[in-house]
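Sequence below, structure please.
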Amino acid sequence: MTSEQTPDRRGEKVCDPAELRALFLFEKLTDEQLEWLCADGRIETIEPGPVFREGAAATCFYVLMDGELVLTKLSGGAEIELVRTEHRGSYAGAWMSYIGDKVEQTYESSMYATKPSRFYVLDADVFARMMHEWFPMAVHLLEGVFFGGRNINARIGERERLLALGSLSAGLTHELNNPAAAAVRATAGLRERVAGMRHKLAMITDGKFDPATLGPLVRLQEEAAAQVAKAPELTPMEAADREDTLGEWLQDHGIGDGWNLAPNFVQAGFDTDWLERVSATLEDAPEKVFEGAIRWLNYTIETELMLNEITDSTTRISSLVDAAKQYSQMDRAPFQVVDIHELLDSTLVMLSRKIGDGVRVVKQYDRALPPVPCYAAELNQVWTNLIDNAVYAMDGDGTLSIRTRRENECVVVEIGDTGPGIPPEAGNRIFEPFFTTKPMGVGTGLGLDISFRIVVNKHNGDIRVDSEPGDTTFSVWLPLHRPESNQIDTESNAEGQT
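Next up, the predicted model:
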């Protein structure tokens, strides 16, 4: 390319080395280097409007000669102004092209000209070649800083994830142990009840039950088994009153330990009217036969109750395993389009033991929300960090609120707590790495920093906090639509300008 250039639709002008030397960016260059810049670059006059868009392929490096530029970045579905300047020599664009294809080369922000402005423009590949030829040592140093910093962040992030995983694994083990132990207990009890039913069956075969009453009794047994599945929910007071009534009835009818049998009948939803039907069926039977029939029915009820307990326990275990898979995104692609509520619910399940019984969880989900394009496993880490902080702030007693809504083509997830709030002096620093308000040894100061980078850098979203005593809310904004170029797992530094 020569310095004699043909004007294009943007008003390209001839480059003057002396004018470039007047800019602080180029003032230390030699005459030969300035000539090279003019030969391989160009001057463009750009009318007011967009120059490049965030997320588009970074093709040019821009230096302001005259006029005004504005840099913006998407945050929460809206463009936030980062820089507005008329300072000659300010630069933006493909300034990281010297790294080459080791990182995704896209514009990290959008740039606008607010009035007719002149720019020195250098194509990205030319800028990269210039950097490597003129400043080879500087390029190596900058690459080292860039990739070293990224690797450090990755290692720190991995350690934070491992710490969280260790804590969650302990909680999950506890949660799995409870239903597993219940299933083992119920199975052992079931074996005893089945043995008792075999004994009663032997009594029947010995002819101790009149064949005329055996049929109705079997029908009562089937009715008892079916009733267990639809037993009503009773308050402790209601259950205690019914147990007293049934216990007295059984005592009055010669069942010596009727008080021990009464809770099973009550739990299955039976009352004295049903027992009167049993009594009427065996009206002419000897007292021992009547007692045997009552115990036989009790075994039936206990068996059904234990089968229900085993079913509930195994279902709970299956649900916990499913939640763990959803949380870890095991065997799933890193980038997906998902129902954000499934991610939130799986995180709540994984954190249920840490949340504890003293914290009330209130969910206000907008079920009309569309699926969200995201890195699901990494968003689960964000929810973990925010919920863990909220629970810690409430010290085991308060209300954890989780709300979802749609605003500005974004899904907004709000996680709130009723803790004491964030101290005013810490409000502007909570997203800084290694800053924490927790005591030494309790917090690493990395949770919110990692959350910020996941939401802002990887999802082009935003994370905000509003806090006052008794009401702290973190809001996470996730765009519903993302450029294709942003669907690649990259982390790069913020746009450079002076």
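
For the rest of this, base every contact and every neighbour count on C-alpha atoms.
Will do.

Work out the gap between the helix or strand harbouring residue 380 and the centre of the chain.
In this assignment (DSSP states H and E), residue 380 forms part of helix 376-394. The offset between the C-alpha centroid of helix 376-394 and the centroid of the whole chain comes to 7 Å, using Cα atoms, centre = their mean, to the nearest Å.

helix or strand right after that helix?
Read in the C-terminal direction, the helix or strand following helix 376-394 is strand 398-407, with elements assigned using DSSP H and E.

can you list contacts of the helix holding residue 380?
Under the contact criterion Cα atoms under 8 Å, 6 or more residues apart in numbering, helix 376-394 has outside partners 161, 327-329, 334-336, 338, 343-344, 347, 351, 354-355, 359, 400, 415-421, 447-448, 450-451, 454-455, 474.

In three-state terms, label residue 81 for me.
Residue 81 falls in the strand class when you classify it by DSSP: H, G, I helix; E, B strand; the rest coil.

Name the residues of the host helix or strand of residue 223 that are buried.
Assigned by DSSP H and E, residue 223 belongs to helix 211-229. Judged by neighbour count (16 or more other Cα atoms under 10 Å), helix 211-229 contains these buried residues: 214, 217, 220, 221, 224, 225, 227, 228.

From the rest of the structure, what touches it?
By Cα under 8 Å, 6+ apart, the list of residues contacting helix 211-229 from outside reads 267, 268, 269, 278, 281, 282, 293, 297, 300, 301, 304, 305.

Here is the second sequence; please produce its structure so I can put it next to the first one:
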Amino acid sequence: MSGPLTVKDLCVVDLLHGLEREQLAEWLAVAEGQDVAAGGIIVEQGVPAPGVHLLLEGTVEMFMVSDGRAEPMGYQHAPTWMGAIGVLTENPIFVRTQARTDCRLALLPADDFRRLALAHPAVHGRVMRQIAPVMQRVQAIESSRDRLESLGTMAAGLAHELNNPAAAAKRASAQMAEALDVLSSTLGMFVDAGIERADAQVLSELQREALARAAGLTALSALDAADAEDAIAERLEDLGVEQAWEIAEPLAAAGLDEAWLEQVVTHAGPALDAALRWVAAALTARGLAAELRESTRRMSELVGAVKAYAYMDRGAVVEVDLHEGLETTLTVLGHKLKQTTIRVVRDYDRALPHLTVRGSELNQVWTNLLDNAIDALGESGTITLTTRRDGERALVEIADDGPGIPDEVVAHIFDSFYTTKDVGRGTGLGLATARRIVVDRHGGSIIVGSEPGRTAFRVWLPLTAPD
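Presented below is the predicted three-dimensional model:
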């Protein structure tokens, strides 16, 4: 085992560059030394982030683990740091970290890291500036559709769905950098204004009070929030605060009142503007951290839905719950449903046994049938999904209450290259492909029945896989 950690050990990691010896001593006080032999796992994928690891000596390798398979994702060489983004956003670790050589590390526990990072804005800023590049790498991974070549329509919709949380995360990280600049410069402004130690202590307590109020406050109604914001903005303008509207919103959203504001006026003196912007920046930073956490959670859910939809890394033939395939298909078509008021009704027989099928191919069938149902309904209507056992077969019915399909179209609906869609919108291969997958690949059958007000596609699949 290596010797105890020292300030000299910590200062070589660029995350802590620029801190004074006394400040480094605060980090050293919470750091836990770790020695990990080559091949040892430092932190496992999917677990809550235990803290931030400072890699002092050695090399580690990152792996993405799925169904027991570990895919290499890259290396980290000492000195460096790992896991800070997960700690600040409170998300589980998304890769396995394993020692490639004998490694010496220092672990900064999650709660201690969050506390010290907020106390040292330079450290917090270095972490937050890495969020946008990480999000861009995640987007790049999600954009790799090598295994979904036949799912062009779904891919376009998924990109739209992923863009929303990714754009929110990128926007929040940029705004976070602005808030951190304010937080890091305020101390100097207090010193320049000659703020006494006692007044500075009160201002610090008032900031903590503001953060506590914000954390415990339910969302104000739009009208109440606007009234509160206008009242604070008017008071700030009376006090001579420049661009009062910029800071009135976060102060009002935190439920801060006249009494709180007057205490700030009393103790801030000539540094009133700086003190108020300092509090507003802290409130903004907390809100942005929550937004980042929600954005990354949504991205993770979408990635999970895509993996389930395509049965990635599970082989061509898999044992599945039919309902899982239907639900993940609804998820990847969510971008289309969100633009409508279409209802989805489920009538599932959960007692159906699992079937051995070509999972990703079967999901293409559900995609074609559901996509057609959505198009048939337009902006409103109901889609009903029904599953039940029919002898030695499982029956899946996808029905809509749209206008129906003319008899002359029904006669050719499973023919290759036959389509009733406008030029450029349909190839005529969707239902032909669906029939081939069901009949030729799974030994099942598919039919359609239609009349005005109801169209139903019925798919039968054998409960026992054909030889």
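
so what number do they get for TM-score?
These two chains, once laid on top of each other, score a TM-score of 0.58 by TM-score structural alignment, normalised by the length of structure 2; 319 aligned residues with a Cα RMSD of 3.5 Å.

Helices - which of the contacts of helix 376-394 of structure 1 land there?
Of the positions in these, 161, 327, 328, 343, 344, 347, 354, 355, 447, 448, 450, 451 sit in helices, assigned by DSSP state H.

After superposing, tell me the mean distance of the helix holding residue 380 of structure 1 to structure 2.
On superposition with structure 2, the mean distance recorded for helix 376-394 of structure 1 (mean Cα distance after the TM-score superposition for structure 1) is 1.5 Å.

residue closest to the middle of structure 1?
Within structure 1, the residue whose C-alpha comes closest to the C-alpha centroid is residue 380; the distance, by Cα atoms, centre = their mean, is 2.8 Å.

Which residue in structure 2 aligns with that one?
Under the alignment (TM-score structural alignment), residue 380 of structure 1 pairs with residue 363 of structure 2.

for residue 420 of structure 2, helix, strand, or coil?
The local conformation at residue 420 of structure 2, judged by three-state DSSP, is coil.

re the thing from before, could you measure from the residue nearest to the centre of structure 1 over to residue 167 of structure 1?
Using Cα to Cα, to the nearest Å, one obtains 14 Å as the distance from residue 380 of structure 1 to residue 167 of structure 1.

Around residue 191 of structure 2, count how many other residues there are.
Residue 191 of structure 2 sits with 13 neighbouring residues when counted by other Cα atoms under 10 Å.

do the same with residue 127 of structure 2
A count of nearby residues for residue 127 of structure 2, using other Cα under 10 Å, gives 17.

So which residue of structure 1 lies furthest out from the middle?
Ranked by distance from the centre of structure 1 (Cα atoms, centre = their mean), the top residue is residue 284, with 65.9 Å.

That one: what secondary structure?
Following three-state DSSP, residue 284 of structure 1 is assigned to coil.

quick one: the counterpart of it in structure 2 from residue 260 of structure 2, how far?
Under the alignment defined by TM-score structural alignment, residue 284 of structure 1 corresponds to residue 266 in structure 2. Using Cα to Cα, we find residue 266 of structure 2 at a distance of 10 Å from residue 260 of structure 2.

hang on, the earlier thing: distance from the helix holding residue 223 of structure 1 to the middle of the chain?
In terms of Cα atoms, centre = their mean, the centre of helix 211-229 of structure 1 is found 50 Å from the chain centre.

ditto for stretch 298-313 of structure 1
Centroid separation between stretch 298-313 of structure 1 and its chain, computed with Cα atoms, centre = their mean, is 36 Å.

Residues touching that stretch, excluding its own?
Stretch 298-313 of structure 1 is touched from outside by 179-180, 182-183, 186-187, 189-190, 193-194, 196-197, 221, 224-225, 228, 261, 264-265, 268, with contacts defined as Cα under 8 Å, 6+ apart.
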